[in-house]
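Peer 1: For reference, the sequence and a predicted model appear below.
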Amino acid sequence: MNTTLQRAIVLSLLVLLMAATRSHVFTHFTPVPDASWAVFLIGGFHLRAWARWAFPALMALAVLIDYVVISRQGIDFFSHYCVSPGYWMLVPAHAAMWAGGHWLRSRYEGASAAALARAAMAVVLATAVCHLFAQGGFYWLSPAVAEPTVAGWAANYGHWFLPYLGATAMFVAVAAIAQAVSEAVARHAAPARRHGRR
């Protein structure tokens, strides 16, 4: 399988994952949480060579899904309480996740305990920064928060951080397992291919 085909498969899976889970984004945590933050981190890891267009394409997909979900509720997109000026802070929020995946890939040399530790660190830090933009954008820029205060913002940040971190970590863990398994299969197949050539 060539690199372009691998990227195309990963991108297709990320599109399907976001489409399947983001449709519940306005009801927050359903039995299957929103995978969007994980999608951007995984995209940053696997799609670095396509970042110039893959990141904007995934960002556009996220907005399109939100538009469809809100419109189906019979609400004008720009009238929904989640679509305040703070909504557009999702661009740097998702960029933070992408950067976390990009950073992780730049230091990745194969599945190992050290790689797992770096992945855990990348997930926590990228999610913290992402949440800073996403939650902070809503809290400080949305008219839904009548009297924003630093204490209120900090409490709100803390209240939502762990659920978002947990959801993101869950999807990234599945991707990490898939990565480790694919590497193990490739290592196992390589000697067999060499033996078959003799």
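Peer 2: Structure received. Residues are numbered from 1 along each chain as shown.

Peer 1: Going by C-alpha atoms from here, please, whenever you check contacts or count neighbours.
Peer 2: Will do.

Peer 1: other SSEs contacting the helix of greatest length in the chain?
Peer 2: Taking DSSP state H as the criterion, the chain has its longest helix at helix 150-197. Counting contacts by 3 or more Cα pairs under 8 Å, 6 or more residues apart in numbering; DSSP states H and E, helix 150-197 is packed against helix 36-46, helix 113-141.

Peer 1: Give me the buried positions along the first one.
Peer 2: By neighbour count with 16 or more other Cα atoms under 10 Å, helix 36-46 contains the buried residues 36-46.

Peer 1: Which elements pack onto it?
Peer 2: Short answer (3+ Cα pairs under 8 Å, 6+ apart): helix 36-46 packs on helix 3-21, helix 51-72, helix 90-106, helix 150-197.

Peer 1: what's the closest of the ones you listed to residue 113?
Peer 2: Taking Cα to Cα, helix 150-197 is the member of the helices and strands packed on helix 36-46 nearest to residue 113, at 11.3 Å.

Peer 1: got the angle between that closest one and helix 90-106?
Peer 2: Going by axes from the mean of the first three to the mean of the last three Cα atoms, to 10 degrees, helix 150-197 is angled at 40 degrees with respect to helix 90-106.

Peer 1: Next, the angle helix 113-141 makes with helix 150-197.
Peer 2: Inter-element angle recorded for helix 150-197 and helix 113-141: 150 degrees (by the same axes, to 10 degrees).

Peer 1: what about versus this one:
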Amino acid sequence: MTALTSRNQLIVGIVLAALLAATRSHHFAGLHHLPDASWAVFFLAGVYLRRTWVFPALLAGAAASDFIAITWGGVSSFCVSPAYALLLPAYGALWLAGRKYAQHHANRIATLVPLVLAVCGGAALCELLSSGGFYFFSGRYAEPTLAEFGLRLVKYFPAYLGTLALYVGCAAVVHAVLVGVTERSTPANQP
């Protein structure tokens, strides 16, 4: 993928941070029907944002959002456990999947194949780390088993993958429109 200008990366970064803050765990009452965009934010940040400091900054933003929601927003702290630390490698899997996809991106329809592979691969690893970590290491389940985890995976993963696909699909449409507008406004003899 052609690297975005610093200005465009800043815009994308602000949009992604705002999306994370607005949708994470339904912390804002007016947005309670908007699905959590955390997975998509980390994947898309990997695709579009070249600076590596953005990853820990987004992690801090997610943790701060959770802290604020629990401390002042009345949101349950059920998900905060020793397994919470596994969100770092889980979100890292999405970030790295986005970075890997960015290496293969081209403004062609054929780029959808590596996009789907990156989204599905990153999401599967993220789910195994985040949900698996919570199930086995949170202390919330008395006798965790692989069989029960498998059933939970089949029950919950499709919805998480669908939400990720929705946000990434929207981003792909916006990207295609912006690339089309830019290509039409650039004279043919300019690079």
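Peer 2: Everything's here; your move. Because the structure is a prediction, the values reported are computed rather than measured.

Peer 1: Buried deepest among the helices and strands packed on helix 36-46 of the first structure, which one?
Peer 2: Among those, the stretch with the highest mean neighbour count (mean count of other Cα atoms under 10 Å) is helix 90-106, at a mean of 22.

Peer 1: Which part of the second structure matches that helix?
Peer 2: Counting by TM-score structural alignment, helix 90-106 of the first structure pairs with residues 87-103 of the second structure.

Peer 1: Just give me the mean distance for the matching stretch relative to the first structure.
Peer 2: Stretch 87-103 of the second structure differs from its equivalent in the first structure by a mean of 0.5 Å after superposition (mean Cα distance after the TM-score superposition for the first structure).

Peer 1: how far out from the middle of the chain is that stretch?
Peer 2: Remark: stretch 87-103 of the second structure is offset 9 Å from the chain centroid, using Cα atoms, centre = their mean, to the nearest Å.

Peer 1: And stretch 44-52 of the first structure, by the same measure?
Peer 2: 13 Å.

Peer 1: same check, this time on stretch 156-166 of the second structure
Peer 2: Distance, centroid of stretch 156-166 of the second structure to centroid of chain: 11 Å (Cα atoms, centre = their mean).

Peer 1: In the first structure, which residues correspond to it?
Peer 2: Residue span in the first structure matched to stretch 156-166 of the second structure, by TM-score structural alignment: 160-170.

Peer 1: about what we covered before: can you check which of the helices and strands packed on helix 36-46 of the first structure gets nearest to residue 133 of the first structure?
Peer 2: Smallest distance to residue 133 of the first structure across these (Cα to Cα): 5.1 Å, for helix 90-106.

Peer 1: Against which helices or strands is that closest one packed?
Peer 2: The helices and strands touching helix 90-106 of the first structure, judged by 3+ Cα pairs under 8 Å, 6+ apart, are helix 36-46, helix 51-72, helix 113-141.

Peer 1: re the thing from before, neighbouring contacts of the match of stretch 156-166 of the second structure?
Peer 2: Contact partners of stretch 160-170 of the first structure, identified using Cα atoms under 8 Å, 6 or more residues apart in numbering, comprise 33-35, 37-38, 120, 123-124, 127-128, 131.

Peer 1: Could you do stretch 116-136 of the first structure as well?
Peer 2: With Cα under 8 Å, 6+ apart as the test, stretch 116-136 of the first structure has contacts from 37, 41, 86-87, 89-90, 92-97, 99-101, 103-104, 153, 156-157, 161, 164-165, 168-169, 172.

Peer 1: residue range for that stretch in the second structure?
Peer 2: So stretch 116-136 of the first structure sits over residues 112-132 in the second structure, by TM-score structural alignment.

Peer 1: with the first structure superposed, average distance for that stretch?
Peer 2: Mean deviation for stretch 112-132 of the second structure: 0.8 Å (mean Cα distance after the TM-score superposition for the first structure).
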